[in-house]
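Q: fold the following for me, if possible:
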Amino acid sequence: MPFSSSKEEQALLEEGRLLFASECKFFLGIQDLKQLGEGQLPEIAFSGRSNVGKSSLLNALAGQNFLARTSSRPGRTQQLNFFSLANRLVLVDMPGYGYAEASKKVKESWQNTMFTFLRARPVLKRVLLLLDARIEVKQNDLQMIDLLNRAAVSFQVILTKCDSLSQPALVAKTGEVNKIVAKQPAAYPHIMLTSSKSGQGIDELRAQLAQLAIPRL
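A: Here you go, the predicted model:
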């Protein structure tokens, strides 16, 4: 997240801290888009493969252990879950993709539902696409990137579990992902490095998301 000065950086970090120190609560979970009304607040969606760490990142951002349920069993999140943050921003936990045991029919249904959601959601300001820093970019990650491009939704890559890599390995991984991102018309150019375990990148991501929220009164 580029800043013009350290003073500006500190102001944005404080704005992010204040926003995510506010109440964040679950208010809606849907499996059928017919249940979804028009949104009134800006939305940020979290997308990624099953077990990439979406729930852990949401919990870390909100400073809560059990806001979003985490599980060692892939594919547990089977619906769109909506969380209201201080009535200024909505965080959307999208179902994880790439679950190997899901049938082809289920995978196709998921893709169609997600494409419809992404394309027809004017309040959706950005999708955070989570990629596990420890492993290679998978084919289903590339398919998700294609889906986001086709839906013309701005997305940003967030590398998770970065505490597990050495600095040289992390630099190499960032370079690899940068080459992919540079080719995507809908991609936000800045990749963020995070760890829900160590807290790496959490404050910076809060600051960035705060800029997309409704301003404080």
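Q: going by C-alpha atoms from here, please, whenever you check contacts or count neighbours.
A: Fine.
Q: and the next element down the chain from the longest strand seen in the chain?
A: Determined from DSSP state E, the single longest strand within the chain is strand 124-132. With elements assigned by DSSP states H and E, the helix or strand that comes after strand 124-132 is helix 139-151.
Q: who does the following helix or strand past that next one touch, helix- and strand-wise?
A: Tracing the chain C-terminally past helix 139-151 and defining elements by DSSP H and E, one meets strand 155-160 next. If you count contacts as 3 or more Cα pairs under 8 Å, 6 or more residues apart in numbering; DSSP states H and E, strand 155-160 packs onto strand 124-132, strand 192-193.
Q: taking helix 139-151 as reference, get the angle to strand 155-160.
A: 160 degrees (axes from the mean of the first three to the mean of the last three Cα atoms, to 10 degrees).
Q: helices or strands up against the helix or strand in which residue 91 is found?
A: Element membership for residue 91, per DSSP H and E: strand 89-93. On a contact count with 3+ Cα pairs under 8 Å, 6+ apart, strand 89-93 meets strand 43-48, strand 80-85.
Q: compare the helices and strands packed on strand 155-160 and give me the one nearest residue 87.
A: strand 124-132 (15.1 Å; Cα to Cα).
Q: quick check: angle from the strand holding residue 91 to strand 124-132?
A: Using the same axes, to 10 degrees: strand 89-93 against strand 124-132 is 40 degrees.
Q: here's the other one to compare against:
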Amino acid sequence: MAEARTPEDRAALIEAGRVLFAQPCTFFYASQKIDQLPPVGGPEIAFCGRSNVGKSSLVNALTGQKALARVSNTPGRTKQLNFFNLGDRLTLVDMPGYGYAQASKSVKEDWQGLMFDFLRGRPTLRRVILLMDARIETKASDRMAMKLLNDAAVAFQIVLTKADDAKPWWLEQRTREAETLARSHTAGHPLVIVTSAETGLGIPELRAELAALAG
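A: Sure, this is the predicted structure:
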């Protein structure tokens, strides 16, 4: 959305996002090993974040489906890459959560194995959406994830989740902090999007961003 300089431009991008995410979105592949990834095809967008950041809820809100991505009551439960086909134009990749309990250890073990290999070696990966909880401060595991993304030379964009449960003054502070963090990394996208899967805040804007990367 950073490229939209007029209300007309913004409206066109929002509409493109609406049309894309109105397409069927279906699960088609899961992988626990780097040599079991699906064949390289069209553009891919991966979603990552700390366990319990609301990743599954956000993916469900984007696609307008209540149970496309499983919402688990047990943080850190997902331990594989899940691939979803969006209208044969974009593949959404749901990555395992990191940082639950022993944050740094979890990131190191999960992301320097399958996760890091996937990020570094997937030529069709256009961007990683890095989710951070708007209600709490940035964790060490988030900073480590940004470093790993940067080291893998993978473009990432910070999206704040659960904004409906954050005070306005705190949300403003969190947004400024996230923007500073993004600018401090070569691979960081400058635009931070604030979202809520509950109210729909920021969902049209995020859809627009992803539509610009679709085939």
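Q: circling back to that earlier point, in TSV, list the helices and strands packed on strand 155-160 of structure 1 along with mean neighbour count and distance to residue 51 of structure 1.
A: Formatted as TSV, those follow (neighbours: other Cα atoms under 10 Å; distance: least, Cα to Cα, whole Å):
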stretch	mean neighbour count	distance to residue 51 of structure 1
strand 124-132	21	9
strand 192-193	20	17
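Q: need these in TSV with distance to residue 213 of structure 1, can you?
A: Shown next, in TSV, are those (distance: least, Cα to Cα, whole Å):
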stretch	distance to residue 213 of structure 1
strand 124-132	9
strand 192-193	19
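Q: tell me which of those lies nearest to residue 140 of structure 1.
A: Comparing these under Cα to Cα, the one sitting nearest is strand 124-132, at 11.0 Å.
Q: the closest one vs structure 2, average offset?
A: Taken over the aligned residues, the distance from strand 124-132 of structure 1 to structure 2 averages 0.2 Å (mean Cα distance after the TM-score superposition for structure 1).
Q: residues in contact with that strand: which ones?
A: With Cα atoms under 8 Å, 6 or more residues apart in numbering as the test, strand 124-132 of structure 1 has contacts from 42-49, 52-54, 118, 137, 141, 153-162, 212.
Q: same question for stretch 188-206 of structure 2.
A: By Cα under 8 Å, 6+ apart, stretch 188-206 of structure 2 touches 1-2, 14, 17-18, 57-58, 61-62, 134, 150, 155-164, 175, 178-179, 181-183.
Q: and what of stretch 23-43 of structure 1?
A: 62, 67, 78-92, 113, 117, 121, 123-126, 212-214.
Q: mind running it again at 7 Å?
A: Under the contact criterion Cα atoms under 7 Å, 6 or more residues apart in numbering, stretch 23-43 of structure 1 has outside partners 62, 79-86, 88-92, 123-125, 213.
Q: select only the buried ones of those residues in ChimeraX?
A: Only the buried entries of the contacts of stretch 23-43 of structure 1 go into this ChimeraX selection, using 16 or more other Cα atoms under 10 Å:
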select :62,79,80,81,82,83,84,85,86,88,89,90,91,92,124,125,213
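Q: that older thread, nearest to residue 109 of structure 1, of the helices and strands packed on strand 89-93 of structure 1?
A: The nearest among those, by Cα to Cα, is strand 80-85 at 13.8 Å.
Q: and the angle from the closest one to strand 43-48?
A: 130 degrees.
Q: residue range in structure 2 corresponding to strand 80-85 of structure 1, please.
A: The aligned range for strand 80-85 of structure 1 in structure 2 is 81-86, by TM-score structural alignment.
Q: post-alignment, that stretch versus structure 1, mean distance?
A: Looks like 0.2 Å for stretch 81-86 of structure 2 (mean Cα distance after the TM-score superposition for structure 1).
Q: ok, residues contacting that stretch?
A: With Cα under 7 Å, 6+ apart, stretch 81-86 of structure 2 has contacts from 23-32, 91-96.
Q: swap the cut-off to 8 Å and go again
A: 20-21, 23-32, 91-96.
Q: ok, and the closest non-adjacent residue to residue 16 of structure 1?
A: With sequence-adjacent residues excluded and distances taken as Cα to Cα, 6 or more residues apart in numbering, residue 16 of structure 1 is closest to residue 207, at 3.9 Å.
Q: residues near that neighbour, how many?
A: When counting by other Cα atoms under 10 Å, one arrives at 24 neighbours for residue 207 of structure 1.
Q: touching, it and residue 18? I think so.
A: No. Checked against Cα atoms under 8 Å, the pair residue 207 of structure 1 and residue 18 is beyond contact range at 9.4 Å.
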